[in-house]
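>>> sequence plus the predicted model coming up.
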Amino acid sequence: MTVRLEGWLNRRWYGRPGALWLMWPLEMLFRGVAALRRRWTRAQACGVPVIVVGNIAVGGSGKTPAVLAIAKHLQAAGYRPGIVSRGYGGRASHYPLLVNADVTPAEAGDEPCLMARRSGLPVAVAPDRVAAAKLLVEQCGCTVIISDDGLQHYRLARNIEVLLIDGARGFGNGHCLPLGPLREPVVRSAEVDLSICNGSPKVALPAYLSAHVMTLDGDTLVNISTGERCAVSDWPARRRRVRAIAGIGHPPRFFAALAAQGFDCISQAFPDHYQYRAEDLQHDSNLPLLMTEKDAVKCAAICPPDSWMLPVDARLSSAFYQQLEGLLSKPI
């Protein structure tokens, strides 16, 4: 039922609103509350530069791979980056929570656990991102903070805002919630320092946006139980018929990526941040099960033996990183 509702909403949000026009008064209320909240929120600094990576549309736009790519680049450039996140889907006994190898997705959320494991960098989660950022600065010696999905968390003062845009869906019908998919009006995109388009834009974007195109590369499957690795190009032709699941912001992107690499998928979408049960992963067939790395973080203990994840890496141009470092070099 939840997936069907999400599908209906997405068709309205990224097409003609139809019956959602009845929500226009609620959209006006939402926009008013969002504007007041931004105006009256008092920003607090954490002592080091802060880069906020986020979007103005709900759903997946590639924020997690972008955060990891930016963090990796800054680390190579001599910075000591740390990552803060809300930790959506997790419930910890205390906050802020420093994510280490013993912390589970049930405590910290799936994306923070993924980022900590992939990057090896300090990651802290808390509803109060200011507290999470100060923890990383004071206890981990971080010299720059990257706030994942923090564009609307105005309590954390920021030096650089990086906007992620879904190249396939853009800003949808251009309306704010609940009439459209936007957390803030489209004009908010004119205020950011840098913008990234996940994939070449397939829809019209505002003329003032000069977005850097990001590609997501994933060419190696990893067995979730054993760690065995297999290049997609070496995957046997007789095993190209697979079952694919995704509980991410925009599952069709994952299914399309698999199809583009020659897989014949029986696809099943789950809600974003879905808490999987063992029975969700079972199937009458003996087909291999493929999933995203974000899903695999939560499914490692319950997935069947023939289950594989496809990790992806974000590729950004040198021009993007040059602009980022130029902005970062400015005095706080």
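Arrived safely.

>>> for the rest of this, base every contact and every neighbour count on C-alpha atoms.
Fine.

>>> quick one: end-to-end distance for stretch 216-231.
Start and end residues of stretch 216-231 are separated by 16 Å (Cα to Cα, to the nearest Å).

>>> next one: stretch 148-161
So stretch 148-161: terminal residues 11 Å apart, Cα to Cα.

>>> ditto for stretch 140-147
16 Å.

>>> residue 196: neighbour count?
Burial of residue 196 is recorded as 25 neighbouring residues (other Cα atoms under 10 Å).

>>> helix or strand next in line after whichever strand or helix holds it, which one?
Assigned by DSSP states H and E, residue 196 belongs to strand 194-198. Moving toward the C-terminus from strand 194-198, the first helix or strand encountered (DSSP H and E) is strand 212-217.

>>> other SSEs contacting that next one?
The elements that strand 212-217 packs onto, with contact taken as 3 or more Cα pairs under 8 Å, 6 or more residues apart in numbering; DSSP states H and E, are strand 194-198, strand 313-315.

>>> here comes the other one, which I'd like you to weigh against the first:
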Amino acid sequence: VEGEPGEGPFPNPATVGEILTRFLDISGLPKPEVLESLAGSCPDQDQRNLLLGMASRATGHALYDGFMVKQKRGLIEVLDECPSLQLTMSKLVEVCPRLQPRYYSISSAGLTSPDQLHVTCTVVREKQYGGRVFEGVCSTYISKLEVGDNVRCFTRTTGFKLPLMPSIPVILIGAGAGIAPLRGMMQHLDGVRRQRRRIGQNMLVFGCRRRDEDFLYEDEILGHTRDGTLSHLLTAFSREGSEKHYVQDEIRAKATEFLTVLNMGASVYVCGAGDMAAEVRRAIVQVLMKHVGASEEKATRFVDTMRKQGRYMQDVW
């Protein structure tokens, strides 16, 4: 594909393969108006009616939601379902959304790994109706990388940072791949400790399904507890007991230990899914109510004040 330099949405010249793999989101969910546009290029009446039905503003919502959204179908699956669809390259470029960047927290510290950048990634593979497997675009790409491959990436600034003074205690709370930025923080504190500088009493609250299957960086974390980088380690394994036990439950169960660090003026960092972060916040409010005697309003205001002061930070998705 060639054109005048600087023209068009892609670098030129560019191969069709480059456009399909680097610039167009062919796996992404096409909007109803895209399906309506594609219907005009579909000579088979039944297949055209399927596309128009999902695009209908009056009756198409349920069909679109059931056929496309819930089954995570992209343009590739639309082509499979509508083999008569005559899709030209120019039409594909016109209707296909652009591939958007995926953001991952850096899970290493420049102090201890100055020449490396670590990423912790959960590879998305979900079985769909009919035996089809939905694969995450970026996580699958990362999983297939080999040593020596070049990766197109960039960094952006974030406010999810440790206090400037390493002597200030921190409480790190994460579940699953939410350990990523927390691991980088622990590595940084470990590097500071190795420089014989004073660090605070630090706590990690980590949760996953099973200790023997997905306790990410277990050996490294246990090493931090032995060398003093972590003074407190609380863990929650949600699939090991008769009842599910999550990080918010562990905070409530170990409220005295949690409050000991919090009352030292600790900063709190939460990383994980949005629902988990909301439950953690609720658990902290409940701990303050039960063990400090604060009203719900006062406990909530305390956490809100921490957030405004930059002492309660979240990295959620």
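In hand now; what should we look at? Just so we're clear, the structure is a prediction, and the values are computed from it rather than from any experiment.

>>> once they're superposed, tell me the TM-score.
Overlay of the two chains. TM-score (TM-score structural alignment, normalised by the length of structure 2): 0.32; 148 aligned residues with a Cα RMSD of 5.6 Å.

>>> just to revisit the earlier point, closest one to residue 269 of structure 1 among the helices and strands packed on strand 212-217 of structure 1?
Distance to residue 269 of structure 1, taken as Cα to Cα, is lowest for strand 194-198 among those, at 20.3 Å.

>>> who does the closest one touch, helix- and strand-wise?
Of the remaining helices and strands, those touching strand 194-198 of structure 1 by 3+ Cα pairs under 8 Å, 6+ apart are strand 160-166, strand 212-217.

>>> could you give the angle of the first one to strand 212-217?
When you say that, I think you mean strand 160-166 of structure 1. Angle of strand 160-166 of structure 1 versus strand 212-217, following axes from the mean of the first three to the mean of the last three Cα atoms, to 10 degrees, is 60 degrees.

>>> list the helices and strands the helix or strand encompassing residue 184 of structure 2 packs on?
Residue 184 of structure 2 belongs to helix 179-194 when assigned by DSSP H and E. In terms of contacts (3+ Cα pairs under 8 Å, 6+ apart), helix 179-194 of structure 2 is packed against strand 170-175, strand 267-272.

>>> how much space is there between residue 222 of structure 1 and residue 308 of structure 1?
When distance is defined by Cα to Cα, residue 222 of structure 1 is 5 Å away from residue 308 of structure 1.

>>> where exactly do the strands run in the stretch 201-317 of structure 2?
203-208, 232-237, 267-272, 312-316 (DSSP state E, counting those that start in this stretch).

>>> what's the last one in contact with?
Just to be clear, that refers to strand 312-316 of structure 2. Taking Cα atoms under 8 Å, 6 or more residues apart in numbering as the criterion, the residues outside strand 312-316 of structure 2 that touch it are 160, 267-274, 277, 303, 306-307.

>>> picking that back up, let me have the helices and strands packed on strand 194-198 of structure 1 in CSV, adding distance to residue 133 of structure 1 and mean neighbour count as columns.
Formatted as CSV, those follow (distance: least, Cα to Cα, whole Å; neighbours: other Cα atoms under 10 Å):
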stretch, distance to residue 133 of structure 1, mean neighbour count
strand 160-166, 15, 24
strand 212-217, 27, 19
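
>>> quick one on the thing from earlier: quick one: which of the helices and strands packed on helix 179-194 of structure 2 is nearest residue 37 of structure 2?
Across these, the minimum distance to residue 37 of structure 2, taken as Cα to Cα, is reached by strand 267-272, at 38.1 Å.

>>> am I right that residue 19 of structure 2 is in a helix?
Yes - under DSSP: H, G, I helix; E, B strand; the rest coil, residue 19 of structure 2 sits within a helix.

>>> what number of residues lie near it?
18.

>>> give me the longest helix you can find in structure 2.
For structure 2, the helix reaching the highest residue count under DSSP state H is reported as helix 274-292.

>>> that one to strand 170-175, inter-axis angle?
Interaxial angle, helix 274-292 of structure 2 versus strand 170-175 (the same axes, to 10 degrees): 130 degrees.

>>> picking that back up, how about the strands of the stretch 201-317 of structure 2 in TSV, adding mean neighbour count and distance to residue 143 of structure 2?
Converted to TSV, these look like this (neighbours: other Cα atoms under 10 Å; distance: least, Cα to Cα, whole Å):
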stretch	mean neighbour count	distance to residue 143 of structure 2
strand 203-208	24	21
strand 232-237	20	25
strand 267-272	23	20
strand 312-316	18	22
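
>>> now render these as a markdown table, adding distance to residue 183 of structure 2.
As requested, the strands of the stretch 201-317 of structure 2 are exported to a markdown table (distance: least, Cα to Cα, whole Å):
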| stretch | distance to residue 183 of structure 2 |
| --- | --- |
| strand 203-208 | 10 |
| strand 232-237 | 13 |
| strand 267-272 | 11 |
| strand 312-316 | 13 |
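
>>> those: which one's closest to residue 180 of structure 2?
Using Cα to Cα as the measure, strand 267-272 is the one of the strands of the stretch 201-317 of structure 2 that comes nearest residue 180 of structure 2, at 8.2 Å.

>>> elements contacting that closest one?
Using 3+ Cα pairs under 8 Å, 6+ apart: strand 267-272 of structure 2 touches strand 170-175, helix 179-194, strand 312-316.

>>> out of the ones you listed, deepest packed?
Burial of these is given as mean neighbour count (mean count of other Cα atoms under 10 Å); strand 170-175 ranks first at a mean of 26.
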